[in-house]
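S.K.: just coords:
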């Protein structure tokens, strides 16, 4: 350019001259681990620079597969946009630094050898931009080498299993005759060459793209992106001429699921039905089903129509619950992005859901064991929701059976559920309806064929023992959910959950002991208030805690000395899981404001865990003059270690850090 104009974009070029002897540089995706050319701009205020525009690279054989390279004298363009308020007649100076790597036959070196190449250009500002005629040919040739998106094509990318499909709409030429290749912009996509994977889908063209999951050099995982971009290069088979079309960054979508044939769908349907039947034997579900079958025992000899009504109500509860859960699952599946796998039991990823389910199983177990009653008969799993005839109780039991089936279904029914989740809408909901019918089938059969009820044992004292036995299965389910929950909130917070469950158990005991009809109104009122207080306190204790902002390293004397030599302050917490005071300190001493203060002062946190015997920690405690934990020590370079009191709070920690640890110097 001889001059530029306010607000009018112009183009600058970086031209590389490779040494002779096979040296080459690389495209922005080198195909391996080599470095691509990089340009950094220092521009006057208000100026902006576009990303580097890349010419079509060559596909060459590298040490670890295909590489995308440049030889000769490639030219890279950048568009600069000046602000609209530039003063006419003024001058502006643009500065840039550039580095690139060149390689040949396994040898690579950075260019320039002495460091980044520096460029500077000063241009006058005029009313209209003026091109430098001497450079016009260079820019014309460079623009011809840079691929552009097609104005007629519509491009989309679909994820199909582990592969990707590039879909091209509006293509008027026969691409099968063009020996089409795709050069990817991102390393997680493999090169597609010479028409491999190209198919016709009606008026569209599909190009299958393979994912690269492992780095061929270091064998580590390659991050998977959410977009696909690159260059499609087609070669004319007659004259050998090539044409390149840029594929702009395109978000990866999901390919619509294709309906299965009846022969392939029926096995999935049968698997889901069988899976529902199997769930009746799971420890999560059997207590609910078992107690409802006890309802049949009690109703033996009663109106058969009412028994059928119970069976239909239970089935309706199961069906509606399954449809609701599978509807949410289908919506999440549709909204999920590439690489986001949604499966049955997905709701267990939410700690609040796991907590509520755990408390529900625990409370129901306490009720079945006799700590308190939530209904007037053994069939009252629906509690207050049960009417005189118990139909709404049966409906609620169907809902409960579905909710508690979730933790059990994933490990036992993975294959069938995994196949069903990928189905199109009609087959998807049909498959989960089959699973719901399988879960409710035993109860439904007993209600429709009343003679089978006569085969059940007669009511008796055994029923109370059976009910209490079912409680232990619910406690086992609550224990499993506790394990899941602690994994989500981290082991350090488990003590709160144990105390919370204890408070809930006390609430249930108070309710069952004193909130009974033969107690006085005053006693029942006091019992109800205490029940609510203990239950609410237990829920608060067990609730998911805020994620800690502190990051702790494992303690070692050598690491402490290394950090102090580097001028970094260190805070060491000698603790153990069995140390109650230690656990209290963790809750009181490190709120967000203390964590922020530690971060601002550059304190490195270390934890010495004495849960199991540790001679190194014992020796260190003896050196510090302490024989028992908790022991917390603040080390500041150039100062004596500060040993804190045993019991800590946030106020003490703020004062200690502010007083002892200086702010780091700004570099």
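M.R.: That came in fine, so what should we check first? As the structure is a computational prediction, the values presented were derived from the model and not from experiment.
S.K.: only C-alpha atoms from now on, for both contacts and neighbour counts.
M.R.: Will do.
S.K.: quick one: buried residues of the helix or strand hosting residue 329?
M.R.: Residue 329 is part of helix 304-335 when elements are defined by DSSP states H and E. Along helix 304-335, the positions that meet the burial threshold by neighbour count (16 or more other C-alpha atoms under 10 Å) are 304, 307-323, 325-327, 329-330, 332-333.
S.K.: helix or strand right after that helix?
M.R.: Proceeding C-terminally, helix 304-335 gives way to helix 351-369 as the next helix or strand, assigned by DSSP H and E.
S.K.: leaving out sequence neighbours, find the closest residue to residue 553.
M.R.: Spatial nearest neighbour of residue 553, chain neighbours left out: residue 606 (4.6 Å); criterion: C-alpha to C-alpha, 6 or more residues apart in numbering.
S.K.: second structure follows, compare the two:
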């Protein structure tokens, strides 16, 4: 055999030896004992036609293996989910249980070891049909080595989930998902300190006290948090600081998500990346999760009471006066039942609103305070009811609205007056909800971020607050004697009340014209006008009917003309203010350039917005400032707008009016109260316009 052949044989033997070694190493390399299941739970129905089903991705790993959270930390990658093969599925939302920290020298990763279940909220397209869930998941798992594991799972979601399912196990894991509130755990303050080094400072209260707290930060790809450092623990209170990296690279209006974990307890809060102030109690309670449910209920009670004095209630003030004064001692010697019935109607109206909002939220629809005024299906019936109220108070017909409705409901008992007061309270509350009030926004924001039971509880408390004057009168009926006795003067009161009802109907007609067009509003106005004239002709002598027509026709023509007048976008009563459209990216760019921006969001159905605009924004001092060195931005939420709704939600707001001022001194914005004064606006503009002085320049 030649040397050449001997060399070839040696090379071949070497390759075979290396292959054998590689095979042995591969065979000995640890592999994850991955076991995944797709579990199915209950199906929650909604009256709107949609339904939400619960499912769970159950992941079991071998001992010593872990997978990753939605933010993996310094290494690794989050799970990837592909639901594209599913049927009758509109959307799948993954809920993330609280993670733990894995530390290897200076590298920290976040995730789960050995076993985790991801609860899945499955939004169905058709509640009456079964659904099929198809999942292609990519999981990154690590031990001594890291590997990528792919799995494909399928599960059927029946139309009726009566058979046994895994909902109990899914609910058990849902308890470990951080929420805005937690039993025995709250975040009392949250801020970002930029000097001397950027860090997040968190203050929390816990009962029992925290043992080994940890903090995880995500929400911005540019920002990451270091290891939490506990600086103080005493009497259930703890202060934690977390170093921040990449804060300067974060975009404006981005929000950090902060998750505090201590064993099996966890809580979550958010704050803007440019926040540099302590979260204020009350104003940001829902944002930080600091407020307990009892605090929110107290806020809701106070807000509901204040709602009685807001401009939104002025259009229905006549209904309140009539319900308070028009009491017949011969029919009911004590006014207490009438007061209690009115209070019950107010609370029932809030409860109804809570039920509707809960159903819409479960269906994935846009929810907010006063949004029913964006819907013609609500406006048209309310216009008809108000017109009927006004015509009845003018004596055009004898059916006592709304007492005839109550009579249908309680004809057997004959207590039409009491039931009528209930309907009165119900209707006047619906008309009083287009605008927010101090403390109402905080309570509503908290409620709409929670589940249906919390929404119902908070809204019922708002109703009790608004019904407080009637409950007080029911508790002390002698106070009713302070009102003057019925007499001929009540005819004038009825006339004033009738004009108020008709004026409210005209206002809603203009809102309807903004939403559905002038043709719809004109046709409805003409129909109501003709009906009123016919009733007047049948009820009164010809001369009085013609006199009424002479008054009603100009009013109707003025209304029709008003519905044809449309205000150009971006133009207010003061042409000196150059209003710009709402574009969040443009606002952020202007603030980065050192400009001050004033944002005003209103709607034609928001009475408080109109009051603020007329007496504050259009006042000489504010108008002059907005027309000089401030960029004025305005948005109209008369009709539904997902962009405006999303912008409001970024401030944890769900209703109007809404005003915020940005500037070099307030890059995250100064949110103004619902009721404005010129001084409040000017002070906010001055604060936002002040360029912050560097720390080393301060004396």
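M.R.: Received, thanks. Every value quoted in this text rests on a predicted model; they were computed, and no experiment measured them.
S.K.: TM between them?
M.R.: TM-score for the superposed pair, counting by TM-score structural alignment, normalised by the length of structure 1: 0.41. Supporting figures: 336 aligned residues with a C-alpha RMSD of 5.2 Å.
S.K.: returning to that earlier point: so who does the residue nearest to residue 553 of structure 1 touch?
M.R.: Neighbour list for residue 606 of structure 1: 552-555, 570-573 [criterion: C-alpha atoms under 8 Å, 6 or more residues apart in numbering].
S.K.: turn those residues into CSV, columns for distance to residue 233 of structure 1.
M.R.: Below are these laid out as CSV (distance: C-alpha to C-alpha, whole Å):
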residue, distance to residue 233 of structure 1
552, 52
553, 51
554, 53
555, 57
570, 57
571, 59
572, 60
573, 61
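S.K.: residue 439 of structure 1 contacts residue 279, correct?
M.R.: Yes: in this structure, residue 439 of structure 1 sits in contact with residue 279. The criterion is C-alpha atoms under 8 Å, and the distance is 6.3 Å.
S.K.: neighbour count winner among these two?
M.R.: residue 439 (30 against 26; other C-alpha atoms under 10 Å).
S.K.: what helix or strand is the more buried one on?
M.R.: Using DSSP H and E, the element containing residue 439 of structure 1 is helix 425-448.
S.K.: that helix to helix 304-335, inter-axis angle?
M.R.: 160 degrees (axes from the mean of the first three to the mean of the last three C-alpha atoms, to 10 degrees).
S.K.: and helix 425-448 of structure 1, which residues are buried?
M.R.: Using 16+ other C-alpha under 10 Å as the burial criterion, the residues of helix 425-448 of structure 1 that qualify are 425, 427-441, 443-444, 446-448.
S.K.: next one: stretch 355-363 of structure 2
M.R.: Buried positions in stretch 355-363 of structure 2, judged by neighbour count with 16+ other C-alpha under 10 Å: 355-363.
S.K.: ends of stretch 571-585 of structure 1, what's the gap?
M.R.: According to C-alpha to C-alpha, to the nearest Å, stretch 571-585 of structure 1 extends 14 Å from its N-terminal end residue to its C-terminal end residue.
S.K.: buried sites along that stretch?
M.R.: In terms of neighbour count (16+ other C-alpha under 10 Å), stretch 571-585 of structure 1 has its buried residues at 571-577, 581-583, 585.
S.K.: so how far is residue 498 of structure 1 from the nearest residue to residue 469 of structure 1 once chain neighbours are set aside?
M.R.: Residue nearest to residue 469 of structure 1 in three dimensions, not counting chain neighbours: residue 369, with 7.7 Å by C-alpha to C-alpha, 6+ apart. Relative to residue 498 of structure 1, residue 369 of structure 1 is positioned 20 Å away (C-alpha to C-alpha).
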